[in-house]
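> Quick one: sequence plus predicted model below, questions after.
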Amino acid sequence: MLKRKNSYCLKELLPYVNWVYFYHAWQVEDKTEQVRLRMEAEEIVSAISGRYHAHTIFMLCDANSDGDDIIIEDGTRLPMLRQQTGYGGGHSLCLADFVRPLSHGVTDHIGLFAATVDIGMETDFMSDGYERMMMQLIADRMAEAAAEKLHEDVRKRYWGYAPDENLTKEELFAVKYQGIRPAVGYPSMPDQSLNFIFSDVTGMKDIGIRLTSTGAMKPHASISGMMISHPKSCYFTVGKIGDDQLSDYAARRGVPVGMMRCFLASNLQ
């Protein structure tokens, strides 16, 4: 098992910022206004770069799949959800599909990660609504940029399964690299309460992440998830699930069905 913790100067993360999401959050489509907002954000990042940092933690684990669970080397099970309707008439996907089955007798690997920023980026700038929103959106972009840079370093160095990768930033944002980085709470892994397992395994608290009673992360500008190297891995949406999968998943998670119903409310039929 490899475990690594990093801190980043905010300015060094600017090349890894996907500004499309920044503009979308502002609901700004005018190109001139987008340029103005980006310039303002970059000036702010330069001004606060020595005061605040972004932080990541990464673990490379031996792993295998067992049904729809992913088992890592310490025996921890990461239950995954499977599409109950194959999109476009295709196979119903589950993230466990991209990890070598335990029955093959060959060990595979996955990465577990979390990324965040210093909490002060969300609490120290509250003088007015505009400043508060600007700083929150900058914090969000910095956390995502830290995850992007970490993933690049993982592919090329820490895990090293793509040492010769040489992509432009545009190609990075277009996910032209091998593998995927599914995040907890996102369409292929919608159960936010998985953060309780991820936190126990990775030690999210070591980079300043705390969890609420529902598994939400504080600071808000935080991301957690997996890194999968399978060359045919892809992102997908689990979508709606029935009571049969809800009960099965709750049993695998060791959580009462009623509680899991709350965690997965938006995915229930």
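Here it is on my side, so go on. Numbering: from 1, shown residues only.

> From now on I want contacts and neighbour counts done on CA atoms only, so please keep to that.
Will do.

> Check the spacing between Asn64 and Ile228 real quick.
Asn64 is 12 Å from Ile228, where distance means CA to CA, to the nearest Å.

> Likewise for Glu144?
The gap separating Glu144 from Ile228 is 17 Å, by CA to CA.

> Run through the strands of the stretch 101-250 of the chain in chain order.
108-117, 210-211, 217-218, 223-227 (DSSP state E, counting those that start in this stretch).

> which of those strands sits most buried?
strand 108-117 (a mean of 25; mean count of other CA atoms under 10 Å).

> Next, the angle strand 223-227 makes with it.
Strand 108-117 and strand 223-227 are oriented at 160 degrees to each other (axes from the mean of the first three to the mean of the last three CA atoms, to 10 degrees).

> more crowded one of Asn64 and Ile228?
Asn64 (27 against 22; other CA atoms under 10 Å).

> for the host helix or strand of the more buried one, packing partners?
Using DSSP states H and E, Asn64 maps to strand 53-66. Here strand 53-66 touches strand 2-9, strand 69-72, strand 108-117, helix 129-153, helix 195-202, going by 3 or more CA pairs under 8 Å, 6 or more residues apart in numbering; DSSP states H and E.

> Quickly list what's touching both of Asn64 and Ile228.
Applying CA atoms under 8 Å, 6 or more residues apart in numbering, one finds that Asn64 and Ile228 are jointly contacted by 99, 109.

> contacting residues for Leu37?
Applying CA under 8 Å, 6+ apart to Leu37 gives no contacts.

> for the strands of the stretch 101-250 of the chain, which one sits closest to Leu13?
Among these, strand 108-117 comes nearest to Leu13, with 11.8 Å by CA to CA.

> mind checking how far the residue most central in space within the chain is from Phe236?
In the chain, the residue lying closest to the centroid (CA atoms, centre = their mean) is Ala183, at 3.0 Å. Per CA to CA, Ala183 is found 12 Å from Phe236.

> structure B:
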Amino acid sequence: YAHRSLFVEDDTPYGPGVFYAKDAFEGLSLMDRIVVPERRGELIEETLTKARKTLNKPSRESFIAPADASDTERSDTRLIDPPTPPFWGVREMTDYTLGDIWPHLDLKTLFRLHWGGKGVKGEEWEALQNEDFLPRLQAMQADAEAAGWLQPRVRYGFFPANSDKNDLVIFDPEHHARELLRFTFPRQPARERLCLADYFQPLAGGAKDAVAFQVVTMGSAATQRTEETQARGDYSESYFSHGLSVSSAEGLAEMVHQRVRTMLGIGEETGKRYSWGYPSCPELEQHLLVDRLLDMGSIDVEVTDGFQLNPEQTTAAIVIHHPDAKYFALLRSGGGPAATKAPEPVASL
């Protein structure tokens, strides 16, 4: 993206340069080169060379097919008897502590992506992990528990539902015949022609299905801590705090998903959780529909004008119980990147 953004029009690059850093450490390395005139020229030349190569390659978007609203024929996804949830409606989950969330942290993503360990290998990686990251994680977890700068909250609920072509129809949990709203999902134009709505009993069949929604947040105190440490010049603490808060939100989402599976009486690996903004569930505007169902404001979460969730350390998802549910992309016929895969929980590194 940074390479494509470098060119303001056609083949004309933006003079001062556009540079991409995968993390704060690489950002500091880039700044070291930018502030030295002779090194900056070399950096700009390297960036231009890489960017022009990028421009000559087809983008991923060229393989992604736009949703065809006219293609509403159901795929061959099998129909199954739906589970019965323990209740209908929405609740706030409160019976957990931060200690219940920690086992669900994806340490690979935290250490490699959020804490800048990507690309480190061998003995250097072992030293970084054992002498820095793991002790730091334990200390930050203890501090979060004592100081309260991670404040997890959860809203979740079960709703009667049916599919209607590409729509997932959500019904009133108290009056199952009363339609509340609809989610319209895109359909693959090729391969299996999957659509999330296909994982539910069709409206025409008369039998109601069940769907779960969840929203989790680590609270605004996490954002406040990140901003305060940055304001006083402690950029390292700000960086690591932000990474832990984001990973903790994902860990909380995984914990809630596992509990929802248990409540539905399905297997630990049965079904999938889909968040908005990804290929099979792309429309961020649908956060507004989730808000109508779950009342996110009751846990101090809001949908912004750009349809993002605030605080940043917040995720919302639809939980689908169907055993054949999978992650998929909307690919054009005849090629393109492989179907999207969800990150798997990592128990050890």
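That came through fine. All figures in this text were calculated on a predicted structure; none of them were measured in a lab.

> Report the TM-score for the pair.
Remark: TM-score between the superposed chains equals 0.78 [TM-score structural alignment, normalised by the length of structure 1]; 223 aligned residues with a CA RMSD of 1.8 Å.

> residue contacts, the nearest residue to the residue nearest to the centre of structure 1 once chain neighbours are set aside?
Sequence neighbours aside, Gly225 is the residue nearest to Ala183 of structure 1 in space, at 4.1 Å (criterion: CA to CA, 6 or more residues apart in numbering). When contacts are counted by CA under 8 Å, 6+ apart, Gly225 of structure 1 touches 112-114, 181-184, 198.

> Next, see which of those are matched by contacts in structure 2.
Taking both residues aligned by TM-score structural alignment, their matches' CA atoms under 8 Å as the threshold, the shared contacts between this structure and structure 2, drawn from the contacts of Gly225 of structure 1, are 112-114, 181-184.

> Can you check which part of structure 2 the strand holding Asn64 of structure 1 sits on?
Mapping strand 53-66 of structure 1 onto structure 2 (TM-score structural alignment) gives residues 151-164.

> so how far is that stretch from its chain's centroid?
How far stretch 151-164 of structure 2 lies from its chain's middle: 17 Å, per CA atoms, centre = their mean, to the nearest Å.

> Mind listing what's buried along that stretch?
151-164 (16 or more other CA atoms under 10 Å).

> Number of residues surrounding Pro103 of structure 2?
15.

> which residue lines up with it in structure 1?
Checking TM-score structural alignment: Pro103 of structure 2 goes with Pro15.

> wouldn't that match be in contact with Lys169 here?
Yes. Using CA atoms under 8 Å, Pro15 of structure 1 is in contact with Lys169, at 7.4 Å.

> quick revisit: can you give me the distance of the residue nearest to Ala183 of structure 1 to Pro187 of structure 1?
12 Å.

> again, but for Val201 of structure 1
Distance of Val201 of structure 1 to Pro187 of structure 1, given as CA to CA: 22 Å.

> Check Arg77 of structure 1 too.
Arg77 of structure 1 is 20 Å from Pro187 of structure 1, by CA to CA.

> same question, Asp66 of structure 1
For Asp66 of structure 1, the distance to Pro187 of structure 1 - CA to CA - is 21 Å.

> and what of Tyr249 of structure 1?
Distance from Tyr249 of structure 1 to Pro187 of structure 1, by CA to CA: 16 Å.

> Of the two, which one has the most company?
Set Tyr249 of structure 1 next to Pro187 and count neighbours by other CA under 10 Å: Tyr249 wins out with 21 against 15.

> mind listing what the more buried one touches?
Here Tyr249 of structure 1 is in contact with 79-81 (CA under 8 Å, 6+ apart).

> go on, Glu237 of structure 2?
Glu237 of structure 2 touches 226, 229-230, counting by CA under 8 Å, 6+ apart.

> ok, and the residues you listed in structure 1?
Under both residues aligned by TM-score structural alignment, their matches' CA under 8 Å, what the contacts of Glu237 of structure 2 keep in structure 1 comes to 226, 229.

> Which one (most neighbours) among the contacts of Glu237 of structure 2?
That'd be Thr226 among the contacts of Glu237 of structure 2, by other CA under 10 Å, with 21 neighbours.

> Nearest residue to it in space, please, no chain neighbours.
That would be Ser238: by CA to CA, 6+ apart, it lies 4.6 Å from Thr226 of structure 2.

> From start to finish, how long is stretch 167-185 of structure 1 in a straight line?
End-to-end distance of stretch 167-185 of structure 1 (CA to CA): 28 Å.

> What lies in contact with it?
Residues outside stretch 167-185 of structure 1 that contact it (CA under 8 Å, 6+ apart): 15-16, 18, 151, 162, 165, 188-192, 194-195, 223-235.

> coming back round to it: show me what the residue nearest to Thr226 of structure 2 lines up with in structure 1.
Checking TM-score structural alignment: Ser238 of structure 2 goes with Arg132.

> same question, Ile299 of structure 2
So, by TM-score structural alignment, Ile299 of structure 2 is matched to Ile207.

> wait, its match sits on Thr116?
Yes. Using CA under 8 Å as the test, Ile207 of structure 1 is close enough to Thr116 to be in contact (7.4 Å).

> which residues do those two both contact?
55-56.

> Ser29 of structure 2 in helix, strand or coil?
Look at Ser29 of structure 2: counting by DSSP: H, G, I helix; E, B strand; the rest coil, its state is helix.

> Phe185 of structure 2 -> structure 1?
In structure 1, Phe185 of structure 2 lands on Met80 (TM-score structural alignment).
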